[in-house]
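*Asks:* sequence first, predicted coordinates after that:
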Amino acid sequence: MNNIPVLQPSYDEQTLQELLDVMRSGWVGQGPKCFEFEEKFAEYVGSKYCIMTNSGTSALDLCLKVYDIKGGELITTPMTFVSDAIVGEWNEMEVVFGDIEEDSLCLNPETIFNGVYNQPIDVKAIIVVDSHGRLANIKRIKEICIEKKVKPLIIEDAAHACYTKGAGEFADITIWSFQAVKSLPIFDGGAITTNDEAIYKKLRTLTWLGVEKSTWDRVGKKYTWDYDIRQGQGIKAYMTDVQAVIGLGQLRRLPLTLARRRTIQRRYNEAFKDHAWFEEPAYSETVQYYTPQFEDRDGLSDYLAEKGITTSVHFKPLSEMTYWKKAKKNPLPVTDRVWKNLLSLPVHDNLSDLDIQYIINQVLNFYDTANRR
């Protein structure tokens, strides 16, 4: 039986060799490879500054901390991983969900202040997710905030959009993720990009508990033990050279790996487009997840599992989670309806053409069998 994972990272031989070189160098913490990755990644996504972190979650937390946000309200989408909500609670904020757009699955700007909870008195931040690599409408969100006479920090979670042209262009600050199933996979890691030099400099110390001079900086040509700490906001969130050297290799390969994902997206769309049981997902440049709406989603998932094909649901909304029901203060009709039909099929550059055809054949077989009953 085939055993096809829904997502799977890959690494080329050059990257593996460079990883060994770093591990043999005697320096595996934050150092020259991390700073090289920051410089090259900032250039790649068109940002002035980049700070690498140990995860996308840490990056989100640091975005609130660097702007001294504590308390007030955080608005985000329920169609995301828990990180986008939990960082609000870590910073004593009340979390509120807006609804999504059916085609993009991104936060719908027109719903962020709707329903019972429609008085944006103390909105301090909005975390906007580029769902599945499709860019959220941040320009419209800003327009609505002006209409409502509020000025929250707009954080763009571009974890799915590495790299989609325009990601990071309109938000106040942007985070990225390099977790193992992302389009630029390390094993974990994240980044923050900004065009604000003062914010960049503050972030540099916040990633290491307020320490103002990294160990690598203190080694230099002549080691000095001395450093200072002038504030207590920071967390231990810096990236290591072990992560960074993998990130550099994946950045070099990114155009090819994304092209492969888009090929898989196209093949799935062409195979299923004329069938009533399939609703084609909106186009994604990164194809972080290939997630159409399927009739009898759960039946299809069970059937494919029997055939050795792993699928997933990206995402079971946070508003369906026991703990986070408290953040559902607005009606979420689109989220409540759409997520029950979404199913992610395998999409990654380890899939062979034979694997893709096998998946297509098994999806078609499931619905052919159902129609014959």
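*Replies:* In hand now; what should we look at?

*Asks:* from here on, contacts and neighbour counts on C-alpha atoms
*Replies:* Fine.

*Asks:* other residues contacting the strand or helix carrying Asp368?
*Replies:* Assigned by DSSP states H and E, Asp368 belongs to helix 353-372. Residues from elsewhere that reach helix 353-372, judged by C-alpha atoms under 8 Å, 6 or more residues apart in numbering: Ile4, Ile264, Tyr268, Ala271, Phe272, Trp277, Leu300, Tyr303, Leu304, Lys307, Ile309.

*Asks:* could you check how far the nearest residue to the fifth one once chain neighbours are set aside is from Gln293?
*Replies:* The spatial neighbour of Phe272 that comes closest, neighbours along the chain excluded (C-alpha to C-alpha, 6 or more residues apart in numbering), is Phe278 at 6.5 Å. The gap separating Phe278 from Gln293 is 6 Å, by C-alpha to C-alpha, to the nearest Å.

*Asks:* tell me which residues touch the residue nearest to Ser58 when sequence neighbours are not counted, please.
*Replies:* Closest residue in space to Ser58, ignoring its immediate chain neighbours: Ala237 at 6.2 Å, by C-alpha to C-alpha, 6+ apart. By C-alpha under 8 Å, 6+ apart, Ala237 lies in contact with Thr53, Asn54, Ser55, Ser58, Ala59, Thr207, Trp208.

*Asks:* switch to 10 Å and redo it
*Replies:* Counting by C-alpha atoms under 10 Å, 6 or more residues apart in numbering, Ala237 touches 52-59, 61-62, 189-190, 206-209.

*Asks:* cool, and Lys326?
*Replies:* By C-alpha under 10 Å, 6+ apart, the residues touching Lys326 are Glu94, Val95, Val96, Phe97, Ser319.

*Asks:* am I right that the third one is in a strand?
*Replies:* By that I understand Val96. Yes. The assignment for Val96 (DSSP: H, G, I helix; E, B strand; the rest coil) places it in a strand.

*Asks:* can you count the residues close to Ile127?
*Replies:* A count of neighbours around Ile127, defined by other C-alpha atoms under 10 Å, yields 23.

*Asks:* which is the next helix or strand following the helix or strand hosting it?
*Replies:* Per DSSP H and E, Ile127 falls inside strand 123-129. Toward the C-terminus, strand 123-129 is succeeded by helix 138-147 as the next helix or strand (DSSP H and E).

*Asks:* and here is the other one:
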Amino acid sequence: MIPIAKPIIGEDEINAVVEVMRSGVIAEGQKVKDFESNFADYVGTSYAVAVNSGTAALHAALLAHGIGNGDEVITPPFTFAATSNSVLFTGAKPVFADIKEDTFNIDPERIIEKITPGTKAIIPVHLYGQSADMKSIMEIAQDNDLIIIEDACQAHGATFEGKKSGSFGTGTFSFYPTKNMTTGEGGIITTNDKTVAEKAKMIRSHGSRQRYYHEMLGYNLRMTDIAAAIGLVQLKKVDEFNDSRIRNAQYLSKSLNNIKGISLPYVDRRCKHVFHQYTVRIRNGITRDEIISLLNKRGIGTGIYYPLPIHKQPFYKDLGYSDSLPVSEKASEEVISLPVHPSITRTDLDTISQTLRELLS
């Protein structure tokens, strides 16, 4: 089977973990501090705060900006549920703005339509490894005095006009095993705001700046030195991983070009798309389920990201959401992601393209 995703863990990562285990300093220690410093340098921000998941990064970032009861946060519905769930964790209300059909990212024009006196922040999602239109989104935020919290959980190393995702506003990243780099499990917040960084550090550690002295309500969201040790090694490799993903995506697009009924990934010329996922749309009459079943029978892994927009999820319908967001709804019915991760070979890519060409011809 050609898997849809595969973490790349080598001897360097294994040795780094063994070193931590032998040191006896396993909880949040120097490795976490080093990882924070190195990741901030990589993204181009003054501060980074490591936590134990991408969801924790979103939650803590929102709280560090003071978002809570009565606030509204605009975000796309075509993303993983953690994006909007994190807004709910704070007591604020997610407000969904539809996406652009080509990039699958939030549509700036739809953001403007959703702004009310209660709007406090925007969470653009850099879906599949391609940045949202941060030029337009930053202008909207500045004109309306809104906070920007970037969901860059799929966009390590992605750029918009040469500037890295996670450096426009407050950035949030995930290091889940399927991401472009991993710490096993983990997340991080990036920011140029010292106050936000200090609050995020307190939030991740029971509201404490000093042990056993609690200044605010906090949680246990700490990253371990084991995770940080893996992250320090992976951070040195992420650009190489991304370059491999980009080459694989370009090869696949060239191989799949001119097949009727399939729309290939669109790359905004202003962006460096790091292809966390290579996502196509199936539009030629054959059902997506049939395509997936046939691909799986041929040993090709696939993914659907995402089969149901958040505003259509049962939990959100129970909360009273009944929006009509047609671009997101249509995308959820058509998208299929194909393997382009660094572990796959040119032979694997040929197998994927030849099989798809055969099935769709």
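*Replies:* Arrived safely. Here the structure is a predicted model, which means the values were calculated and not measured.

*Asks:* and the nearest residue to Gly91 of the second structure once chain neighbours are set aside, how many neighbours?
*Replies:* Once flanking residues are discounted, Gly91 of the second structure sits nearest to Asn69: 4.5 Å by C-alpha to C-alpha, 6+ apart. Here the number of neighbours of Asn69 of the second structure (other C-alpha under 10 Å) works out to 13.

*Asks:* does Asn69 of the second structure really touch Thr90, like I thought?
*Replies:* Yes. With contact defined as C-alpha atoms under 10 Å, Asn69 of the second structure counts as touching Thr90 (6.9 Å).

*Asks:* need the residues touching each of Phe278 and Gln293 of the first structure.
*Replies:* Any residue near both Phe278 of the first structure and Gln293 by C-alpha under 10 Å, 6+ apart counts here, and that gives Asn341.

*Asks:* more neighbours, the two?
*Replies:* A count of neighbours by other C-alpha under 10 Å puts Gln293 above the other of Phe278 of the first structure and Gln293, at 18 against 15.

*Asks:* from Ala331 of the second structure, how far out is the residue mapped onto that one from the second structure?
*Replies:* Gln293 of the first structure maps onto Arg281 of the second structure when the alignment is built from TM-score structural alignment. The gap separating Arg281 of the second structure from Ala331 of the second structure is 8 Å, by C-alpha to C-alpha.

*Asks:* now do His206 of the second structure
*Replies:* Applying C-alpha to C-alpha, the value for His206 of the second structure to Ala331 of the second structure is 40 Å.

*Asks:* who has more neighbours, the two?
*Replies:* Shown here are His206 of the second structure and Ala331; by other C-alpha under 10 Å, Ala331 has more neighbours (24 against 20).

*Asks:* need the contact list for the counterpart of that one in the first structure.
*Replies:* Ala331 of the second structure maps onto Val338 in the first structure, with residues paired by TM-score structural alignment. By C-alpha under 10 Å, 6+ apart, Val338 of the first structure lies in contact with Ile100, Glu101, Glu102, Asp103, Leu105, Gln293.

*Asks:* can you add distance to Gln179 of the first structure and secondary structure and give the residues you listed back as a markdown table?
*Replies:* Output for the contacts of Val338 of the first structure, formatted as a markdown table (distance: C-alpha to C-alpha, whole Å; DSSP: H, G, I helix; E, B strand; the rest coil):
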| residue | distance to Gln179 of the first structure | secondary structure |
| --- | --- | --- |
| Ile100 | 24 | strand |
| Glu101 | 26 | coil |
| Glu102 | 26 | coil |
| Asp103 | 25 | coil |
| Leu105 | 21 | coil |
| Gln293 | 25 | strand |
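
*Asks:* of those residues, grab the buried ones for PyMOL.
*Replies:* In PyMOL, this line selects whichever of the contacts of Val338 of the first structure come out buried by 16 or more other C-alpha atoms under 10 Å:
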select buried, resi 100+101+102+105+293
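
*Asks:* show me where the stretch 251-373 of the first structure has strands.
*Replies:* Listed in chain order, the strands of the stretch 251-373 of the first structure (DSSP state E, counting those that start in this stretch) span 278-279, 293-294.

*Asks:* which SS class is Ser86 of the second structure?
*Replies:* helix.

*Asks:* check which helix or strand covers the nearest residue to it once chain neighbours are set aside.
*Replies:* Leaving aside its sequence neighbours, Ser86 of the second structure sits nearest to His59 (C-alpha to C-alpha, 6+ apart; 4.9 Å). In the assignment (DSSP H and E), His59 of the second structure maps to helix 54-64.

*Asks:* distance from whatever helix or strand comes next after that helix to the first structure after superposition?
*Replies:* Using DSSP H and E, the helix or strand that follows helix 54-64 of the second structure in sequence is strand 72-75. Here the mean offset of strand 72-75 of the second structure against the first structure after fitting is 1.3 Å, by mean C-alpha distance after the TM-score superposition for the first structure.

*Asks:* how far is strand 72-75 of the second structure from where the chain is centred?
*Replies:* 17 Å (C-alpha atoms, centre = their mean, to the nearest Å).

*Asks:* just checking, what packs against that strand?
*Replies:* Applying 3 or more C-alpha pairs under 10 Å, 6 or more residues apart in numbering; DSSP states H and E, one finds that strand 72-75 of the second structure makes contact with helix 82-89, strand 93-96, helix 108-114, strand 119-122, strand 147-151.

*Asks:* equivalent range in the first structure for the fourth one?
*Replies:* Against the first structure, the aligned range for strand 119-122 of the second structure is residues 123-126 (TM-score structural alignment).

*Asks:* contacts for that stretch next, please.
*Replies:* Stretch 123-126 of the first structure is touched from outside by 63-64, 69-77, 84, 88, 93-97, 112-113, 138, 141, 145, 150-156, 171, with contacts defined as C-alpha under 10 Å, 6+ apart.
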